[in-house]
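**Student:** coordinates for the following, if possible.
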Amino acid sequence: MFKAIFTNSFGILFSRILGFLRDLMTASALGANIYSDIFFIAFKLPNLFRRIFAEGAFTQVFIPAYAKSKHRAVFLANIFIIFLSVIIILSLLVTILPNIATQVMAFGFSDEIITIASPFVAINFWYLPLIFSVTFLASMLQYKRHFATTAFSTALLNISLIFALFFSQDKSGEEIVYYLSFGVVIGGVLQLITHIIAIRQLGLSKLVYGGFKYMRVKSKKVAHETKKFKTQFFPAMWG
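**Tutor:** Presented below is the predicted three-dimensional model:
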C-alpha cells in the first residue's frame, strides 16, 4: 500500500512540475492574446473529460463492478465498446460541426474567436477517445495493483506539449496553437501505447481478447451488469 501511494504521489508530482514548465512556456510563446484564449477554448472540453475519466469517477465505479462480474472479460469488452462508440460518434460530430461545439464551449467569446477556434476544437477533441481508452486500461492495471504506468504516463501529455512549444518557436500564434493541438493528440497516443505495453507485460491482453471474442455469445448475460454500471457511473461522473 505504501509503495502504491508513493508511486502515485511521485508520478503526480512529476507531472505537475512538467505542467508548470509547460504553462510557463505557453505563456512565453503565446502571451495574453487571442491565441491563448483560443487554445484554452480548444482544450477546455477534452480537459474536462480527462478529469472525469482519468482522475477518479470511471475507475471508482468500474473496479468494484468488474470485481463482482461473473463474466469479467465480456463485461469489460461491453463497457469498452459502448463508451468508446459514444465518444467516437461525439468526436466525429465535433469534427463535422466544430463551430457549433465551439459556440457551446466558448459562450461569451466573440464570433471572431469562435470562428478561429473551431478547427482547433475539432483537433483537440480527438484526445477524448484516447484518454478514455487509457483510463479503461488503467483501471485494469489498478485492479492488478499496478500503478506505476498510469502514474508516470500522465507526464507524457505535458512532455508532448513542451516539445510542441519547442518546435514551434518563432512561429505565428496560429501555428503555435496548431502545434499544441496536435501535441495534445500525440500525448494521448503516447499514453495509450504505454498502457497497451503494460497490459501485455502483465498478461492481461488474453483477457481483453477473450472478452471481445465471446462478447456476442455472453453479452445478454452481462446486460444487467452493464446497465447497473451505467446507472452508477453517470451520477458519479457529475458528483
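
**Student:** only C-alpha atoms for contact and neighbour calcs from this point on.
**Tutor:** OK.

**Student:** what sits against the residue positioned nearest the centre of the chain?
**Tutor:** Nearest to the mean C-alpha position of the chain, counting by Cα atoms, centre = their mean, stands Ile131 at 2.0 Å. Contact analysis of Ile131 by Cα atoms under 8 Å, 6 or more residues apart in numbering lists 50, 53-54, 188, 191-192.

**Student:** against Arg51, how distant is it?
**Tutor:** 10 Å (Cα to Cα, to the nearest Å).

**Student:** coming back round to it: how far away is the residue nearest to the centre of the chain from Gln191?
**Tutor:** From Ile131 over to Gln191 (counting by Cα to Cα), the distance is 8 Å.

**Student:** what does Leu76 give?
**Tutor:** Noted for Leu76: a distance of 20 Å to Gln191, by Cα to Cα.

**Student:** now swap in Lys70 and tell me
**Tutor:** Lys70 sits 30 Å away from Gln191, taking Cα to Cα as the criterion.

**Student:** which of those two has more residues huddled nearby?
**Tutor:** Taking neighbours as other Cα atoms under 10 Å, Lys70 and Gln191 compare with Gln191 leading, 24 against 13.

**Student:** for the closest residue to that one other than its chain neighbours, which three-state class applies?
**Tutor:** The shortest distance from Gln191 to any non-neighbouring residue, by Cα to Cα, 6 or more residues apart in numbering, is to Ser153 (5.5 Å). State at Ser153, reduced to three classes by DSSP: H, G, I helix; E, B strand; the rest coil: helix.

**Student:** thought Ser153 was touching Gly188?
**Tutor:** No - judged on Cα atoms under 8 Å, Ser153 makes no contact with Gly188 at a distance of 9.5 Å.

**Student:** mind listing the shared neighbours of these two?
**Tutor:** By Cα under 8 Å, 6+ apart, no residue touches both Ser153 and Gly188.

**Student:** check contacts around Phe152.
**Tutor:** Taking Cα under 8 Å, 6+ apart, we find Phe152 in contact with 8, 11-12, 14-15.

**Student:** any of the residues you listed buried? List them.
**Tutor:** 8, 11-12, 15 (16 or more other Cα atoms under 10 Å).

**Student:** which SSE is Lys70 in?
**Tutor:** Using DSSP states H and E, Lys70 maps to neither a helix nor a strand.

**Student:** one more to line up against the first:
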Amino acid sequence: MSLIRNFLLVGGGTGSSRILGFGRDMLMAAALGAGPVADAFFVAFRLPNLFRRIFAEGAFNSAFVPLFARELEGQGQEAARSFAQQALAALTLTLLVLTIVAELAMPLVMYVLAPGFASDPEKFDLAVQLTRICFPYLLFVSLVALFSGLLNALGRFAVAAFAPTLLNVVFIGALLLIVWSGHAETPTAGVWLSWAVFFGGIAQLLMLIFAARRAGMAPALVRPRLTPGVKRLVALAVPGVLAGGITQINIVIGTMIASMAPQAVSYLYYADRIYQLPLGLVGVAIGVVLLPELARRLRAGEDGAAMHQQNRALEFALALTVPAAVALAAVPGPIISGLFARGAFTEADAAATAGALAAFGLGLPAFVMIKVFQPGFFAREDTRTPMWFAGVNAAINIVLSLALFPFLAHVGIAIATSVGGWVNAALLAIVLRRRGGLAFDDRLGSRVARLVVASAVMGAALVGVRVLAEPALAGMAGDKAILLVLLVGTGLFVYGGLAVMLGVLDRREIMGAVRRGRPENLKAQ
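**Tutor:** This next block holds a predicted model:
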C-alpha cells in the first residue's frame, strides 16, 4: 500500500535525522551541560528551530501543496512552475525583510524570547550574539520547505525526507571540534554551534535545489508580484502555519516562561528532544504524506478512498505512538540518564529532565493525532478552522503554564503543553466528523483497543525490568547504558510480539511496503 510505503520512506529519513540528532544532543550535553552557555544557545536556536520544525512538519505545505497540485493537474507543468516561482519570490522577499529587521532589533527580540535573561546581562548579551548568527537559518529552512513541498506534490519524498540529516552532520562536526579544542562550556562553544546552524541551513537548501533541478521543476527567482495565486497562498499559509506549528509554538511559549528559572530552559530542551523522536518519525511522515494523498483523492471525487486513507493513517500513527507514550511515562529516568547523564550533565539534571519527559509523553498521541486530522481540513483548503483550534491550544498552554510554573517549575510547562494538545486534537476530530470529513471504521476501533492492551502490558514489563535490573547493575561500568538497552529491547520484544499476535500490525502490509520501498524500487523518488 503506497500510503504506508511513503510513511516508511519519510519516517526513515526523519528517523536517520533524529538518530543523528541524538548523537548530537549527547555530545551537546557533555560539552555544554545545562549551564548558562547552554541556556543562551538553546534560546538562540529556538526561533530558527521553531521554523525548521514547523516547515518540516508540513505547516507551510498545508497551503502550498494543494494549490501547486491544482495547477499541476489542471493547467499543466508550466503553470505549476510559474506558481512555484511566484511563491518563491514572495517568500524570499518576505523572509529577507524579516531577517534584516530581526538582526537590527535582536536585543528587543530577546526580551520577548527570554525575558528572564534580563537579570543576567552576560547571559543576555551572549544570547543576542548567538541568535544573530542563527537567525538567517530561518530564511534557508523556509525555502527548503517550499522546494520540499514541490517535490512532495510530484510524489518525490526521499530527498526532502533525508535533507535534515545534513544539519546534524554539520552540528556533530562542530561539537567534536569544540570538545577536541577544549572549548566545552565556554561562550566560544556557543558561537561555533551557531555558525554550524547557519552553514547547515545552506547545505540543506543546496541539496533541495539540486533535487528540484533533477526533477525538471526548479523554479527560477523572479521579481515578486502580488498575483492572485500568491494572494491565495498567503490567505491559506498564514493560518496554516499557525495551526500546523502549534506544538512547536507552545514549546517556544514554554521556553519564554522557563527562562525565569535557572536551567529550566535546558531541562525542557533535552526532554523535548526525546519525545520529538517518535513525534518526528510518525507525525512528520503523516504531515508530509497524507496531505497530498487526501488532496488528490478529494479532487478526484473519491471521498470514500480519502476517508479510508485517513483511518489507516490514524491507525498507523496510534500503533507507533501509544506504546512510545507509555514508555516515556513509565521509565523516563533511565531514558534520560542512559542518553545524557555524562560530562557536564549530572544525575540531578537527568532527574529534573525526566519529569518533563514523562509529562510530554502523555501528550504524544494527541500531538500525532493533530497531524492526522489537520490534513482533512487543509486538503479542502480550510486552514482557518485548525488555526482557531490552535489558538485555543495556545491559550490553554499559556494559562496552565503560568498557573503550574510556581509549583511544578518546568514540569508544569510540559503538562500544560500536553493538555493543550489533547484539547486541540479533540476539537479537530469533533468538527471534522460533523462536517462529514471523518468517520471511524470498524477496523480502526478494533485495532486501537488491541494496541492499548499491548501498550499497557509493555509498560508493566518496562517497570518490572527497571525494578529488577537497576539494583543488579548498580556500580557496574556503563550501568545506565546497559539498563537503557535492556528497556528498549524489552519494549520492542513485548509490544512487537503482542502487536503481531493481537493483529495490531499486519506483517504482510508492512513487509510489502518495505519491499516496494527498497532503493531499487524508488528510482522515481
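
**Student:** ok, back up a step: out of the contacts of Ile131 of the first structure, list just those in helices.
**Tutor:** 50, 53-54, 188, 191-192 (DSSP state H).

**Student:** quick one: neighbours of Asp120 of the second structure, just the number.
**Tutor:** Asp120 of the second structure has 10 neighbours, counted by other Cα under 10 Å.

**Student:** if I look at it, how far off is Pro36 of the second structure?
**Tutor:** From Asp120 of the second structure across to Pro36 of the second structure, the span is 10 Å (Cα to Cα).

**Student:** picking that back up, turn the buried ones among the contacts of Phe152 of the first structure into TSV, including distance to Phe40 of the first structure and secondary structure.
**Tutor:** Formatted as TSV, those follow (distance: Cα to Cα, whole Å; DSSP: H, G, I helix; E, B strand; the rest coil):
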residue	distance to Phe40 of the first structure	secondary structure
Asn8	27	helix
Gly11	25	helix
Ile12	22	helix
Ser15	19	helix
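
**Student:** any chance of those in CSV, with distance to Tyr127 of the first structure too?
**Tutor:** Formatted as CSV, these follow (distance: Cα to Cα, whole Å):
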residue, distance to Tyr127 of the first structure
Asn8, 23
Gly11, 21
Ile12, 20
Ser15, 18
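
**Student:** and those, which is closest to Gln142 of the first structure?
**Tutor:** Closest to Gln142 of the first structure out of those is Asn8 (11.1 Å), distances taken as Cα to Cα.

**Student:** mind listing the helices for the stretch 101-250 of the second structure?
**Tutor:** Applying DSSP state H, counting those that start in this stretch to the stretch 101-250 of the second structure gives helices spanning 106-113, 121-134, 137-153, 158-162, 165-181, 187-214, 228-244, 246-258.

**Student:** coming back round to it: and the residue nearest to the centre of the first structure, what's its match in the second structure?
**Tutor:** Using TM-score structural alignment, the partner of Ile131 of the first structure in the second structure is Val141.

**Student:** next, count neighbours for the residue nearest to Gln191 of the first structure.
**Tutor:** Neighbour count of Ser153 of the first structure, defined by other Cα under 10 Å: 23.

**Student:** just give the closest residue to Val326 of the second structure, not the sequence neighbours.
**Tutor:** Excluding its sequence neighbours, the residue lying closest to Val326 of the second structure (Cα to Cα, 6+ apart) is Gly459, at 5.9 Å.

**Student:** ok so, going back, please tell me how far the residue nearest to Gln191 of the first structure sits from Val61 of the first structure.
**Tutor:** Here Ser153 of the first structure is placed at a distance of 22 Å from Val61 of the first structure (Cα to Cα).

**Student:** try Leu180 of the first structure
**Tutor:** Distance, Leu180 of the first structure to Val61 of the first structure, by Cα to Cα: 32 Å.

**Student:** tell me which of these two has more neighbours.
**Tutor:** Leu180 (26 against 18).

**Student:** tell me who's in contact with that one.
**Tutor:** By Cα under 8 Å, 6+ apart, the neighbours of Leu180 of the first structure are 39, 161, 164-165.

**Student:** now swap in Thr385 of the second structure and tell me
**Tutor:** The contact partners of Thr385 of the second structure, taken as Cα under 8 Å, 6+ apart, are Phe377.

**Student:** pull out the buried residues from the helix or strand that contains it.
**Tutor:** In this assignment (DSSP H and E), Thr385 of the second structure forms part of helix 384-408. In terms of neighbour count (16+ other Cα under 10 Å), helix 384-408 of the second structure has its buried residues at 384-394, 396-398, 400-402, 404-405.

**Student:** do the same with stretch 174-192 of the first structure
**Tutor:** Applying 16+ other Cα under 10 Å to stretch 174-192 of the first structure flags 174, 176-192 as buried.

**Student:** which of the ones in helices among the contacts of Ile131 of the first structure sits closest to Arg200 of the first structure?
**Tutor:** Once Cα to Cα is applied, the member of these that ends up nearest Arg200 of the first structure is Leu192, at 12.4 Å.

**Student:** aligned to Trp192 of the second structure, what sits in the first structure?
**Tutor:** So, by TM-score structural alignment, Trp192 of the second structure is matched to Tyr179.

**Student:** from Ile41 of the first structure, how far out is its match?
**Tutor:** 15 Å.

**Student:** next one: Glu175 of the first structure
**Tutor:** Applying Cα to Cα to Glu175 of the first structure and Ile41 of the first structure gives a distance of 16 Å.

**Student:** Ala27 of the first structure too?
**Tutor:** Using Cα to Cα, Ala27 of the first structure is found at 15 Å from Ile41 of the first structure.
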